[in-house]
Structures are given as C-alpha cells and as structure tokens.
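Trainee: return atomic coordinates for the entry below.
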Amino acid sequence: MEALLELGPLLRTWRGRLQPGDVGSPFGSASTRTAGLRREEVAWLAGVSPDYVKRLEQGRAHPTASVVHALARALRLSEAETATALRLAGHADDLRALMPRRITPSVRRLLDRFPDTPVAVFDAAWTRLDQNPLWTALTGDPRGRGDREDNLVWRGFLGEPGRVRHPQPDQYRASIVADLHRVHARYPADPDLVSLVTTLRRRSEDFARLWGASDLGEHGNERKTIDHPELGAIELDCDIVTVQGAGLRLIIFTAEPGTAAADQLRLLSVIGSERVSARGGSTTGSPPTS
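Mentor: Purely as a prediction, here's the structure:
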C-alpha cells in the first residue's frame, strides 16, 4: 500500500506535464480549462474509467501490469519511468519476464509523420497499442478501447470480424496462432499473455486445435480487403514491420500509385477520420462512457 501511495503523486505529475494537443485529445476546447491532461483524458487514452484514474492517484487501487503499461503509453513515459511505475505497482519481480508494451519515441514519431498512410502499433502478441487517425478512419476501430477486441488473435476466434477481410482466412488464423505460440514461448511468465492464451484455449475449439499443433511461426505480409461503409471495398497491401529491441510491430496499409485503392485512401485522408468514422458508425472521437 505504501508503494501505491508513492505511485499516485507521480501519476498526477506525469499527466500535468502533457497538453491535450500532445496526445490527440477528443475533448476539444474543454480540455484547456486546466494545465496538463485531465483525468478523463488519461482514462480515455488508457481504456479505463476516470474514477479508476482518481483512485489510482489516491493510492486506493492496485493496477495490473497491463493497466500500468496502458497508463505509460497514455502519459508518454520513458523506459525508466515505466519501470518505476511497474515497481511501485508491485510488478517488478522480474521486469524482463514481461512482454514489452512501451511505444518508443521513434515509433511515436512514425505515427505522427505518416498522416496519409494507415499505421497502427501492436505488441508482440498482436494487441493494438496505438494508431494514427487514418487507421481509425479506414478500419473503424476506435482508439483507447483497452479491451480484448484490440487483440488480433482474439478477434480472429472470438471477437467481431471488423472491416478487414483476409484472402485466405484459414491460413491467416493458423499463422497468427503459430506466431502467438512463438511469443508465448518467449514470455511464458507474462500474466496478461498467459491469461489471453488460456482463455482462447478454453473458449475456442479452433484455437485450441491450432495451438495443440505446437507450430511456432511468424505472421507475415498479406494483401487485404477493407470493406469501408462509405468507400466500398479497398484492396490494400498490408506490410508488417518489426521494431527490433522494442518488441513492437507496425502494420501499415498502402496502395499502389495510380490505382483505385490509392484514390480511395486519398479521399479518406481528405475527408478526415473524424467525419468519415462518425458517418460510418464508429465511436471514434467520442470518449468512453465507462
């Protein structure tokens, strides 16, 4: 409990040094009433409730390692600050056993500097950590949700299919399970990863069957079709870039110049992610109500 009381003031200090414009706040001009980020903004970015952030800052809640990582991403913490937060939350028995989930400054710059290209950042287990506005507009997936639907493996077996279509669904599912199997072997003591795999094995017979094959592999590039509610089917190349040393993956959608898909992406960029996503039924740009 004493360590949690130390964590609270640090969280308040860390949110106080950021401005809403630094993180793409959806709260508009109301965010300028106080210096730094409000609890509501931190909650939206981390996928938790404002009341939970309040209790954390008061030392009255014990966050899991995944919540600490989500707060670290929301507050743009350094590696040393993230390690401190994990230690104070009681998750520092062996930090090397935890799968990396921190977005490095260089990867953050990539998100900021490719406004015309849909890009999202995933951890090694295929949980989406962040994305740029064009990714949101293309896929319709809201930012800051913070639940299992952010994990591609979960969505492939138990979740909503979303807008992305895979040309060979069975091959896709087999490859992404083999990839997760490899990551699980690398981080066998990560509690969130263990929970994900255990739940998938219990609830999905197909996942359990593929997992039982004990294949270890790596999911690679594949051409995708995105069924956009306003622009129709968009055929795009999907490239996966691994950030060595950070344990992160970037998924990048691109179109060959001069094609209909390139025109569709350009139109999506011009219209703007907020407008298109709102008309397409996404919750993008609206903070969660929880």
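Trainee: make it CA atoms for all contacts and neighbour counts henceforth
Mentor: OK.
Trainee: strands along the stretch 51-200 of the chain, start to end?
Mentor: Using DSSP state E, counting those that start in this stretch, the strands assigned to the stretch 51-200 of the chain run over residues 119-123, 128-131, 164-165.
Trainee: need these in CSV with mean neighbour count and distance to Val197, can you?
Mentor: Output for these, formatted as CSV (neighbours: other CA atoms under 10 Å; distance: least, CA to CA, whole Å):
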stretch, mean neighbour count, distance to Val197
strand 119-123, 24, 15
strand 128-131, 24, 16
strand 164-165, 16, 23
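Trainee: could you also give me the structure for this second sequence? I'd like to compare it with the first:
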Amino acid sequence: MHTEAVERHEFGLAVRRLRESTAPAAVGLPAGRRRVRGLRREELGELAGMSADYVRRLEQGRSHPSAGVVNAIARALRAGRADYERLCALAGYAAADGQVPNEVGPGAMRLLERFTGTPMFVADAAMNLVAVNSAFLALRHWHLTGDPWEWNIAWRTFCDPFSEFQQTAADATDHEAILVAQLRTAALRYPADVSLSALVDEMRSRSRAFDTLWRTPRPVAAYESSAAFTHPDAGAITLVGSLLAVPGDDLAALMLTAAPGSADAARLAEIVGDAGEPDVIRVGQSGPG
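Mentor: Next up is the predicted model:
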C-alpha cells in the first residue's frame, strides 16, 4: 500500500474512533436510544457541514481531506489539541495555531451553488470575503480599490464605504454593531493572527466610529440589516442581508433577499438573469502579506 493510501486509511480510522468516542451530549445532541456508540455519521456530517456519504468515504480512506475539512471535523467533535494535531498530521497539514481559517468547505460551497438567484458571499471570521456567487457580483457595487483590505467588509464599511450602498441610520447602526461583534469574537479566538490584529489596529486609527464601537460595543439584536443597492441599469434595489453561521468551518454566509412579490424582487431577478450562467468565484485577501 502506498504511503498516501496508508495515511488516508489512518486518518479515516482516527476520525471513526473520535466519532464513536464522542458522547452526543458533549456536542449538544440528545442521547436517546442508540444502536451505535458515539455519533452517527449523519450527525457528524451535519455538525461539520458535509454529507454522511463524504464522512463515510473519509473513514474508509477513499477521500483525501482538505485542511478546511480537517478543521471542520475537529471543531464538530470538539477535539482536544492532541487529537486535532494528530488529525492534521495524518492528513499532511500543520495544525493551525491561532490563525483565522479561510478554507471554503463543502457546506459553504453548497450554499453558494444552490442559491444561484440569491446574492451571497462567504466570509471568514475576520470578515474577509473568501467566495461569492455571480448573483452578488451582479449588483455591481463592490468596486476594487487596490487596498490590502479591499475584500474585507468591515474595512469597506468603516474606512472605504461604497457609494452604491445606502442604509438608514437604524440599519447602519445594526450593520456596524454586527461587524464589530464579529471582529471582537474573532480577535479573542485567534489572538496569534497577525493580519487580523493589523486590521483592527488600522481600523481603530482610521475610523473614530469603529474605535468607539470597539471600546464600547453595542449589543446585537439580530444578525441582519437592510440596504438599498443602486445598480447602474436597474436603479435602487432594497435588500435585506442575513448573516448565517456555517458550522465547522468558522465561516459566515450573507444572503441578500428582496421582499417576495415586490418590485425589488423583480428587479433583482432581472439583473441576476442578465448576469449569465451562475458561478462561484473565489475572492479575497487577508491584508498585508
């Protein structure tokens, strides 16, 4: 057996052992009456944002996991540091040490691929966009500036706002509170991430509003807000952005939707239809370097 096949086999065995030794209650699942020890493949798949069939292929050594998949499984099983480092080693990766993960896992990809008519992006914990669908780009508001943080939604909101993106004072307040809350949580989870620290420091020096919120954050009531996007052909379209967590990968997906049956929904459908074939585009960068 080749070395790579042996490593896949060993990785699969390690995942299966961890899955079978994880008590459902330890990951927030009801115990109930069970025929098997630990978690079912379906449960691990749901927690990690992947299918049960993919978990089966991994455990059987028939698929090589990405670094994002390894991280997703470790988080889903709430693996300790030793088990996490072992999974990384068996998969051929170095264990992450306080760095914000930015791998687009299968769960996030399914969202982007299946909601083709809904503008959507996926961002990492530091609010760097890492992937978008073509419906999002069809809004034509995200102009690139050449700035190191041009794909960071917090930076663009506080330090380099879009002229085609307008919010009421109340919605802007909610939107800003959400972004600061996300960044504060990320900074606590990833204290060794140099780029994240640099982003926060730069934003605190560049934006008085951000610095004030960073020192005295506002509570977040709901992870959504409304905005008017001015499209060069279709005019203003009011959309509600809803931020959804992607379990396992420490990513977030933002979906932009219009009120059903509204003129905004009709205009959105028109510009998305004019954008051509649906696609998923990898984007983004995480600051200097």
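Trainee: re the thing from before, need the strands of the stretch 51-200 of structure 1 in a markdown table with distance to Ile240 of structure 1, can you?
Mentor: A markdown table is the format used below for the strands of the stretch 51-200 of structure 1 (distance: least, CA to CA, whole Å):
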| stretch | distance to Ile240 of structure 1 |
| --- | --- |
| strand 119-123 | 10 |
| strand 128-131 | 13 |
| strand 164-165 | 15 |
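Trainee: what separation do you get for Asp22 of structure 1 and Phe114 of structure 1?
Mentor: 16 Å (CA to CA, to the nearest Å).
Trainee: got the contact list for Cys89 of structure 2?
Mentor: That one is not Cys; residue 89 of structure 2 is Ala. Contacts for Ala89 of structure 2 (CA atoms under 8 Å, 6 or more residues apart in numbering) come out as Ala95.
Trainee: output the longest helix belonging to structure 2.
Mentor: helix 169-189 (DSSP state H).
Trainee: what's the match for Ala263 of structure 2 in structure 1?
Mentor: Mapped onto structure 1 by TM-score structural alignment, Ala263 of structure 2 lines up with Ala260.
Trainee: er, Ala275 of structure 2 I mean
Mentor: Aligned by TM-score structural alignment, Ala275 of structure 2 pairs with Gly272 of structure 1.
Trainee: OK, contacts around that match?
Mentor: Applying CA under 8 Å, 6+ apart, the residues contacting Gly272 of structure 1 are Leu134, Ala137.
Trainee: again, 10 Å this time
Mentor: Residues in contact with Gly272 of structure 1 (CA atoms under 10 Å, 6 or more residues apart in numbering) are Pro133, Leu134, Ala137, Arg266.
Trainee: could you do Ala252 of structure 2 as well?
Mentor: Counting by CA under 10 Å, 6+ apart, Ala252 of structure 2 touches 108, 121-127, 129, 182, 242-246.
Trainee: can you check Leu248 of structure 1 too?
Mentor: 99-104, 107, 121-129, 241-242.
Trainee: just tell me what it corresponds to in structure 2.
Mentor: Checking TM-score structural alignment: Leu248 of structure 1 goes with Leu251.
Trainee: state the distance from that match to Pro106 of structure 2.
Mentor: For Leu251 of structure 2 relative to Pro106 of structure 2 (CA to CA), the value is 12 Å.
Trainee: ditto for Ala177 of structure 2
Mentor: Counting by CA to CA, the gap from Ala177 of structure 2 to Pro106 of structure 2 is 29 Å.
Trainee: when those two are compared, which one has more neighbours?
Mentor: Ala177 (21 against 17; other CA atoms under 10 Å).
Trainee: what's around the match of Ala263 of structure 2, how many residues?
Mentor: 13.
Trainee: again with Ser214 of structure 1
Mentor: Neighbours of Ser214 of structure 1 (other CA under 10 Å): 12.
Trainee: would you mind measuring from Gly16 of structure 1 to His69 of structure 1?
Mentor: 18 Å.
Trainee: who's more crowded, these two?
Mentor: His69 (23 against 16).
Trainee: tell me the contacts of the nearest residue to Tyr190 of structure 2 once chain neighbours are set aside?
Mentor: Nearest residue to Tyr190 of structure 2 in three dimensions, chain neighbours excluded: Gly98, at 4.4 Å (CA to CA, 6 or more residues apart in numbering). Residues near Gly98 of structure 2 by CA under 10 Å, 6+ apart: Ala186, Ala187, Leu188, Arg189, Tyr190, Pro191, Ala192, Asp193, Val194.
Trainee: shared with structure 1, which of those residues?
Mentor: Retained in structure 1 (both residues aligned by TM-score structural alignment, their matches' CA atoms under 10 Å) from these: Arg189, Tyr190, Pro191, Ala192, Asp193, Val194.
Trainee: isn't the fourth one up against Asp97?
Mentor: Yes: contact criterion CA atoms under 10 Å: Ala192 of structure 2 and Asp97 qualify, at 7.2 Å.
Trainee: ok, these two, which is more surrounded?
Mentor: For Ala192 of structure 2 and Asp97, the more surrounded residue by other CA under 10 Å is Ala192, and the numbers stand at 14 against 10.
Trainee: just to revisit the earlier point, just the buried ones from the contacts of Leu248 of structure 1?
Mentor: Taking 16 or more other CA atoms under 10 Å as the criterion, what is buried in the contacts of Leu248 of structure 1 is 99-104, 107, 121-129, 242.
Trainee: please narrow those to those residing in helices.
Mentor: Among the buried ones among the contacts of Leu248 of structure 1, the members falling in helices (DSSP H) are Val107.
Trainee: distance check, Val283 of structure 2 against Ser225 of structure 2.
Mentor: Val283 of structure 2 is 23 Å from Ser225 of structure 2, by CA to CA.
Trainee: neighbour-wise, which of these two wins?
Mentor: Per other CA under 10 Å, whichever of Val283 of structure 2 and Ser225 has more neighbours is Ser225, with 21 against 14.
Trainee: so the more buried one sits in a strand?
Mentor: Yes: judged by DSSP: H, G, I helix; E, B strand; the rest coil, Ser225 of structure 2 forms part of a strand.
Trainee: lovely, talk soon.
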